[in-house]
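next input, structure requested:
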Amino acid sequence: MAKKKIVFVMNNFWLGGTEQLLLGLMAALSIDYQVAAVTVLGAGPLESEFKKIPVSIYHASPVFFVSKKFIVKLLWVIAAPVTFIRLVIFLRKVKPDVVVTSLYQADVLGIFAAWLARIPKRILVQHDIQWLGFFRKYLKWLLALRLATHIVAVSAVVKNFLALPLRVPENKITIIYNGINVAKFEKAAKPLIKQDIVFGIVGRLEPVKGHKLFLQALKILQKENLAPKVIFAGDGTQKKDLEQYIQSNSLRNVEFVGPVTDVSGVLKLIDILVVPSAEEGFGLVLLEGLVSRKIIIASDIEACRELLAPGETGILFENKNTEQLAGAMRAFILEPTLAKSYHRNIEKWIHETGPKYDIKNLATKYQKLF
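Below is the predicted model:
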């Protein structure tokens, strides 16, 4: 019996949480399905990882767009009609049973193209809670949300975002929480050392991720002669600004390790994971950190509250409150033994709740939709 064909339409193969999630999901599904990955914004450093799994790759975009500069955005808008036509032709040729889209450009072009190509199941996966301007919001509703047969929200907060601002009928939405390769991230576990604690942030160097807030907290600590080692893993438009802030404030022990394809590898270098994001749809890095047995200090936002139990598996500080973030970091620097109770609770969470977020369980839930 021939395998069902699943086409994932995505923006590109950049080093983001969504792309890492799709990599794991496609790897799990490729056992039972013919899987193809189609990009509408071009390539990216993760493409080599996708090529390691039995997934066919097609670039619908005639140009590889990986920058956020205005001129590049303008070029993409100009090229969008060509990308769309190539995508429709590809779908009509391949005739997949299901098309799954993720992120704005892929949602708008992918769902509309799948509708024109008469693909029976068109699944849009909503990962974020990014507020859109009127035109972009209307375009997404008209060409994507309205034409999708199913919509997946990666968390309860994302479902609420879809149901209220975007006015998607609740009976059209299914919550499927993101997942990871639990066994892989458990190998990144490392006990908290008593001296030279390493703090780390793993994520895109963009304003919404809160790196500047973290550096402001670090500045407070260094005035108290507390200068822990810090690792920033990721790349983005804010890198130069962050480097200038570090230099102008004489901050010490901050290392940029650049973009990483193996998040579990960089987590091995970190004792305490900090997630100072202003907003998140799910916060995949929190899940990766918990399974890797890292103590987590995170912004008190809905997505973080869905995963963390304050005072048990992590610490939540008031969103954008530099003093509270500095206070949480200070507590572990001055009294590393505080980590013991957190580690016990995290261990319990891994055994009781962790399996729920394994990528295999995630794949099973998507199979039910297919």
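
from here on, just use CA atoms for contacts and neighbour counts.
OK.

flag every buried residue along whichever strand or helix holds Lys360.
For Lys360, the element it lies in under DSSP states H and E is helix 359-369. For helix 359-369, burial by neighbour count (16 or more other CA atoms under 10 Å) applies to Ile359, Lys360, Asn361, Leu362, Ala363.

nearest to Lys159 among those?
Lys159 has its nearest neighbour among the buried residues of helix 359-369 in Leu362, at 17.1 Å by CA to CA.

now do the contacts for that closest one.
Leu362 makes contact with Leu25, Ile176, Tyr177, Asn178, Gly179 under the criterion CA atoms under 8 Å, 6 or more residues apart in numbering.

so which of those residues are in strands?
Judged by DSSP state E, the contacts of Leu362 include no members of strands.

tabulate these (a markdown table), appending distance to Leu213.
Converted to a markdown table, those look like this (distance: CA to CA, whole Å):
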| residue | distance to Leu213 |
| --- | --- |
| Leu25 | 33 |
| Ile176 | 31 |
| Tyr177 | 28 |
| Asn178 | 26 |
| Gly179 | 28 |
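
tell me the one of these nearest Tyr245?
Asn178 (33.9 Å).

how many neighbouring residues does the closest one have?
25 (other CA atoms under 10 Å).

wait, isn't Lys3 in contact with Gln34?
Yes: counting by CA atoms under 8 Å, Gln34 is a contact partner of Lys3 at 6.0 Å.

can you list the residues that contact the helix or strand harbouring Phe214?
Applying DSSP H and E as the criterion places Phe214 in helix 211-222. The contact list for helix 211-222 (CA under 8 Å, 6+ apart) reads 201, 205, 227, 242, 246, 249, 251, 276, 320, 322-323, 325-326, 330.

please pick the buried ones from the residues you listed.
Counted by 16+ other CA under 10 Å, the contacts of helix 211-222 give 201, 205, 227, 242, 246, 251, 276, 320, 322-323, 325-326, 330 as buried.

residues in contact with the helix or strand that Phe8 is a member of?
Element membership for Phe8 (DSSP H and E) is strand 5-10. With CA under 8 Å, 6+ apart as the test, strand 5-10 has contacts from 33-40, 95-103, 106-107, 110.

from the residues you listed, which ones fall inside strands?
Gln34, Val35, Ala36, Ala37, Val38, Thr39, Val98, Val99, Val100, Thr101, Ser102.

next, the structure of the following sequence, for comparison with the previous one:
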Amino acid sequence: MQKIRLLHCIETISSGGVERIRLTFAKSLDFNKYELKIICTKAVGPIKDQLERLGVEIIEVGPFKGPFEWGKYKKVLDVIRKYQPHIIHGAVFEGMSMATVGGLFGKVPIVILEETSFPSTRSKKALFLQRVYSIFADKVIGIAPSVVLFLKEKVKISSSKVVLINNGVDIPETCSDQEIFHIRKSLRIEKDDLVIGSVGRVHDSVKRFSDILQAIKLLDNPKLKFLLVGQGPDFDELKKFSNQLGIQDQFIPVGFQEKPDSYYQIMDVFCLPSAHEGFGLVAAEGMLQRLPVIATKVGGLQDIVIDGETGFLVPPFSPDQIAKKLKILIEDPELRKLMGEKAYERAMANYTADRYCQEVENLYLQLLKEKGLIS
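Now for the predicted structure:
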């Protein structure tokens, strides 16, 4: 039997959640059965390198200046005509645009779109385009229940086309006590320090790591440390902000880490105060590390975290509420442990990479059978 040819379309490949999921999916594929190529606007960094080491070809078409930049679609169509994919799968708005136009004019048998965000600020024009795109799609994946609701109620996509596939993350590797000891020592984290952690691209208008800094300032506890794993355009500004608050000795930014598991294992509480979030992969990662999670009640985060059970949900843009919930967890180690265990159980049941990849493959096989492409 010939290989099933898959073509994924996304925006930038750098260090974000969408491309991390593509990498996770690629790792799960049986390349004796499947072939995978990825079209993107731009590709840089370690995720690109890992995908290419797996044998995934990455084709860059350049950034979009608008949804009707036909020169970009011509490049996509050139790839489709040479590759002749059985399935085209687009994620992120640019990816959905490329998959829809490419799938329609390239006569790709199966078109799948995936909404990877909770786009509360998306314009009416973009929502209209997404509704039009869905007409030509076989299925539209929502990566969290709140995203599925958004697709049905806000974008007005037919319920018969929308399918829920919760995002998933890899089960973490356990690091040795010696490794953890050396990292803590190198970061000057004392035995009696309590570490609030977060992971993500440092784009503060989205991730709001500055709200954690403000919460720590409000708590006025020098034994409280904020460990931030991630890089991004606001990295230096965030360090300056910690200086302005006078808590620079409590802020520990370590930049991007290709393998962040050991850093999660230093944390006592995980916090993700995003302004908006489609899913929040790192919250699920924190839960798999048995950490209670304080997160904002936005997008997929409100589906992942059960308020009062696996952590706490707070309104966005509310450092005072983050401080209030942190104080509860700081003062009650038994509650931290209990919430962490319940978080782990929930993540193992709902948010593992194996489950996500299997559900996506099951959808592929279902549609391939319905189209008569496999028996």
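
can you give me the TM-score here?
The pair, once superposed, lands on a TM-score of 0.86 when counted by TM-score structural alignment, normalised by the length of the first structure; 350 aligned residues with a CA RMSD of 2.6 Å.

quick one on the thing from earlier: in JSON lines, list the buried residues of helix 359-369 of the first structure along with distance to Leu124 of the first structure.
Listed next are these as JSON lines, based on distance: CA to CA, whole Å:
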{"residue": "Ile359", "distance to Leu124 of the first structure": "19"}
{"residue": "Lys360", "distance to Leu124 of the first structure": "20"}
{"residue": "Asn361", "distance to Leu124 of the first structure": "19"}
{"residue": "Leu362", "distance to Leu124 of the first structure": "15"}
{"residue": "Ala363", "distance to Leu124 of the first structure": "15"}
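
so Gly90 of the second structure makes contact with Leu113?
Yes: counting by CA under 8 Å, Leu113 is a contact partner of Gly90 of the second structure at 4.9 Å.

between these two, what contacts are shared?
By CA under 8 Å, 6+ apart, the residues touching both Gly90 of the second structure and Leu113 are Met96, Ala99, Thr100.

can I get those in CSV with neighbour count and distance to Asp303 of the second structure?
Shown next, in CSV, are those (neighbours: other CA atoms under 10 Å; distance: CA to CA, whole Å):
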residue, neighbour count, distance to Asp303 of the second structure
Met96, 28, 24
Ala99, 33, 28
Thr100, 28, 29
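
re earlier: how big's the offset between the helix holding Lys360 of the first structure and the second structure?
Its matched residues in the second structure lie on average 2.0 Å from helix 359-369 of the first structure after superposition (mean CA distance after the TM-score superposition for the first structure).

now do that helix against strand 98-102, angle only.
Here helix 359-369 of the first structure runs at an angle of 130 degrees relative to strand 98-102 (axes from the mean of the first three to the mean of the last three CA atoms, to 10 degrees).

which part of the second structure matches helix 359-369 of the first structure?
The aligned range for helix 359-369 of the first structure in the second structure is 353-363, by TM-score structural alignment.

quick one: residues in contact with stretch 136-155 of the first structure.
In contact with stretch 136-155 of the first structure (CA under 8 Å, 6+ apart) are residues 104, 107-112, 115, 121-127, 159, 162, 166, 168, 172-178, 281-282, 303.

what's the span of that stretch, first residue to last?
22 Å (CA to CA, to the nearest Å).

tell me the buried residues in that stretch?
For stretch 136-155 of the first structure, using 16+ other CA under 10 Å, the buried residues are 140-141, 143-145, 147-155.

now do stretch 335-347 of the first structure
In stretch 335-347 of the first structure, the ones that count as buried by 16+ other CA under 10 Å are Pro336, Ala339, Tyr342, His343, Asn345, Ile346, Glu347.

which strands or helices does the host helix or strand of the fourth one pack on?
When you say that, I think you mean His343 of the first structure. Element membership for His343 of the first structure (DSSP H and E) is helix 339-352. Packing partners of helix 339-352 of the first structure (3 or more CA pairs under 8 Å, 6 or more residues apart in numbering; DSSP states H and E): helix 284-291, strand 295-299.

with the second structure superposed, average distance for the very next helix or strand once past the shortest one?
Elements were assigned by DSSP H and E; along the chain past strand 295-299 of the first structure, the next helix or strand is helix 302-307. Compared with the second structure after the fit, helix 302-307 of the first structure shows a mean deviation of 2.8 Å (mean CA distance after the TM-score superposition for the first structure).

please, which helix or strand holds the aligned partner of Lys239 of the second structure in the first structure?
Superposed on the first structure with TM-score structural alignment, Lys239 of the second structure falls opposite Glu243. If you go by DSSP H and E, Glu243 of the first structure is part of helix 239-248.

same check on Ala148 of the first structure?
Using DSSP H and E, Ala148 of the first structure falls within no helix or strand.

counterpart of it in the second structure?
In the second structure, Ala148 of the first structure lands on Ala137 (TM-score structural alignment).

picking that back up, same list (the buried residues of stretch 335-347 of the first structure) but as JSON lines, adding distance to Ile197 of the first structure.
Output for these, formatted as JSON lines (distance: CA to CA, whole Å):
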{"residue": "Pro336", "distance to Ile197 of the first structure": "8"}
{"residue": "Ala339", "distance to Ile197 of the first structure": "11"}
{"residue": "Tyr342", "distance to Ile197 of the first structure": "15"}
{"residue": "His343", "distance to Ile197 of the first structure": "15"}
{"residue": "Asn345", "distance to Ile197 of the first structure": "20"}
{"residue": "Ile346", "distance to Ile197 of the first structure": "18"}
{"residue": "Glu347", "distance to Ile197 of the first structure": "20"}
